[in-house]
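> pasting the sequence and the predicted coordinates here, then a few questions.
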Amino acid sequence: MRNKIIIPEGLYGITGENFANGKTNLECVEAMIKGGIKIIQYREKKKSLGQKLEEARVLREVCRKNGVLFIINDNIDIALLVDADGVHVGQDDLPPSEVRKLIGDDKIIGLSTHSPEQGKKAFENPDVDYLGVGPIFPTTTKDTAPVGLEYLDFAVKNLDIPFVAIGGIKEHNIDKIIGHGAKRICLVSDIVGAPNIEEKVKFLRSKLEK
């Protein structure tokens, strides 16, 4: 079932402490929100479950206080414990239909997709609320091979579901992604690694909102 919660257009924020040049995830999230980002995904691969739970609780409250959607990557248990707005899973994680049984009907499920075939299957799955489309370009944040602009073009033309273009997107190539029709775009290292995240986000938003 498609969720009634609206997945906001614009920039989609993802944490990436190892790309943040010494800034904490909390510092990055607070700055992203000040810059105007309306949805944050907590993605943390290297910390213990206990550390992730503690951090997610703090970030969840920051997002709630500011009216920002809060999504947990992979860890459905943590998403439930902190009452996140939803979870984002990959192709090798639990299938969305099983995730739905765990989190209920009022939470968001996002699914990473890397090809037209995966995108079409996800679009036809009523438990998927939005897609990740990518990685568009080579990226250091994921091991998946880049899919190029062809899949993005397919998604724009054929998948009537919210999707986020992701993977290797930077300030220098975001205009190309916008030009191909993406309405929701994620930059990880380019945002969290910026000297001034708030100003970086505002500048990127100005490109999207022209």
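Arrived safely. Note that the structure is predicted; figures quoted are calculated from it, not measured.

> C-alpha from now on. contacts and neighbour counts both.
Noted.

> skip ahead from the biggest helix by length in the chain and say which helix or strand is next.
Longest helix in the chain by number of residues (criterion: DSSP state H): helix 49-65. Once helix 49-65 ends, the next helix or strand along the chain (criterion: DSSP states H and E) is strand 69-73.

> what sits up against that next one?
38-44, 60, 63-64, 78-79, 84-89, 108 (Cα atoms under 8 Å, 6 or more residues apart in numbering).

> wait, isn't Asp74 in contact with Gly90?
Yes: taking Cα atoms under 8 Å as the contact criterion, Asp74 and Gly90 are neighbours in contact, 7.4 Å apart.

> in this structure, which spans are strands?
Using DSSP state E, the strands of the chain run over 10-11, 13-14, 39-42, 69-73, 86-89, 108-113, 130-133, 163-165, 184-185.

> any idea how far Asp106 is from Thr141?
The span separating Thr141 from Asp106 equals 30 Å under the rule Cα to Cα, to the nearest Å.

> next: Asn3.
Taking Cα to Cα as the criterion, Asn3 is separated from Asp106 by 7 Å.

> just send the strands of the chain back as TSV, with distance to Glu98 and mean neighbour count too.
Written out in TSV, the entries for these read as follows (distance: least, Cα to Cα, whole Å; neighbours: other Cα atoms under 10 Å):
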stretch	distance to Glu98	mean neighbour count
strand 10-11	28	23
strand 13-14	24	26
strand 39-42	20	23
strand 69-73	16	25
strand 86-89	11	24
strand 108-113	11	24
strand 130-133	16	24
strand 163-165	21	26
strand 184-185	26	22
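
> let's bring in a second model and compare:
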Amino acid sequence: MRVAPDLSVYLITDESQCRSRGRDVLATVEAAVNGGVTCVQLRAKGADGGLFLTQVLEVAEVVGDQVPVIVNDRVDVFLAARDQGASVAGVHLGQSDLPAHIARRLVGEDAYLGLSAATPDELRTAQEQGACDHVGIGVVHPTATKADAPKSLGVNGVARMAALTDLPAVAIGGITASDLPALRAGGLAGAAVVSAICTAEDPRSVAADLHRAWDEGGRR
């Protein structure tokens, strides 16, 4: 039986952004987890499967059981990592990836499955199919991280979208620590960040700031 991870401070990696700061993904993840990140999604769009698998295995070994490690898009890499004995928690899918109900059959009932959703119809379908465990909603603010990002919704718009589903919802898109209190107060289960940590001079410090900001939202 799968256990729901803490989605509150959710890091999604971007290797080029990490490299722009002279670090690799592994060093960035390690620092961010030490700072208070609660979940890590490894993303490597267009990467060679073998190289991505190596990265997943390395990160999973360093992170251990501190936080869940999620594989973006690549069900094959997730399955290969588990075959190698890695502690990987699940997969996150986009709307153009494998349908969630098919991915669920492949990854099994003990894997955690996330799905990106940007419209009420996508949220409705995700809930009706019953295959995924949470949804990612966005974007909150305009972002250059994702070239095909939908129109920004703002904090209030994302909160209104989250209210349309019973699934835990994670906000994404240009998020900084200043957004987290309002996102939590608005009913979101977490906030996903990419550039806020991957391009940070000190990922550990930024992760700690994000964690404090999330806690502040719980006191509202």
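Good, I have the coordinates. Just so you know, these numbers come straight off a predicted model, no measurement behind them.

> please state their TM-score.
Once the chains are laid over each other, their TM-score by TM-score structural alignment, normalised by the length of structure 1 reads 0.91; 207 aligned residues with a Cα RMSD of 1.8 Å.

> sorry, back to before: quick one, which of the strands of structure 1 is nearest to Pro195 of structure 1?
Comparing the strands of structure 1 against Pro195 of structure 1 with Cα to Cα, the closest turns out to be strand 13-14 (16.3 Å).

> so where is the closest one in structure 2?
Per TM-score structural alignment, the counterpart of strand 13-14 of structure 1 in structure 2 is residues 11-12.

> which stretches of structure 2 form helices?
15-20, 25-35, 49-63, 75-83, 100-107, 120-129, 154-162, 180-185, 195-198, 203-218.

> adding mean neighbour count and distance to His141 of structure 2, write the ones you listed out as JSON lines.
What follows is the helices of structure 2, written out as JSON lines (neighbours: other Cα atoms under 10 Å; distance: least, Cα to Cα, whole Å):
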{"stretch": "helix 15-20", "mean neighbour count": "17", "distance to His141 of structure 2": "18"}
{"stretch": "helix 25-35", "mean neighbour count": "21", "distance to His141 of structure 2": "22"}
{"stretch": "helix 49-63", "mean neighbour count": "18", "distance to His141 of structure 2": "28"}
{"stretch": "helix 75-83", "mean neighbour count": "19", "distance to His141 of structure 2": "29"}
{"stretch": "helix 100-107", "mean neighbour count": "16", "distance to His141 of structure 2": "26"}
{"stretch": "helix 120-129", "mean neighbour count": "15", "distance to His141 of structure 2": "18"}
{"stretch": "helix 154-162", "mean neighbour count": "20", "distance to His141 of structure 2": "6"}
{"stretch": "helix 180-185", "mean neighbour count": "22", "distance to His141 of structure 2": "13"}
{"stretch": "helix 195-198", "mean neighbour count": "24", "distance to His141 of structure 2": "12"}
{"stretch": "helix 203-218", "mean neighbour count": "20", "distance to His141 of structure 2": "17"}
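
> could I get the ones you listed as JSON lines with distance to Val140 of structure 2?
JSON lines is the format used below for the helices of structure 2 (distance: least, Cα to Cα, whole Å):
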{"stretch": "helix 15-20", "distance to Val140 of structure 2": "20"}
{"stretch": "helix 25-35", "distance to Val140 of structure 2": "22"}
{"stretch": "helix 49-63", "distance to Val140 of structure 2": "28"}
{"stretch": "helix 75-83", "distance to Val140 of structure 2": "27"}
{"stretch": "helix 100-107", "distance to Val140 of structure 2": "24"}
{"stretch": "helix 120-129", "distance to Val140 of structure 2": "15"}
{"stretch": "helix 154-162", "distance to Val140 of structure 2": "4"}
{"stretch": "helix 180-185", "distance to Val140 of structure 2": "10"}
{"stretch": "helix 195-198", "distance to Val140 of structure 2": "14"}
{"stretch": "helix 203-218", "distance to Val140 of structure 2": "16"}
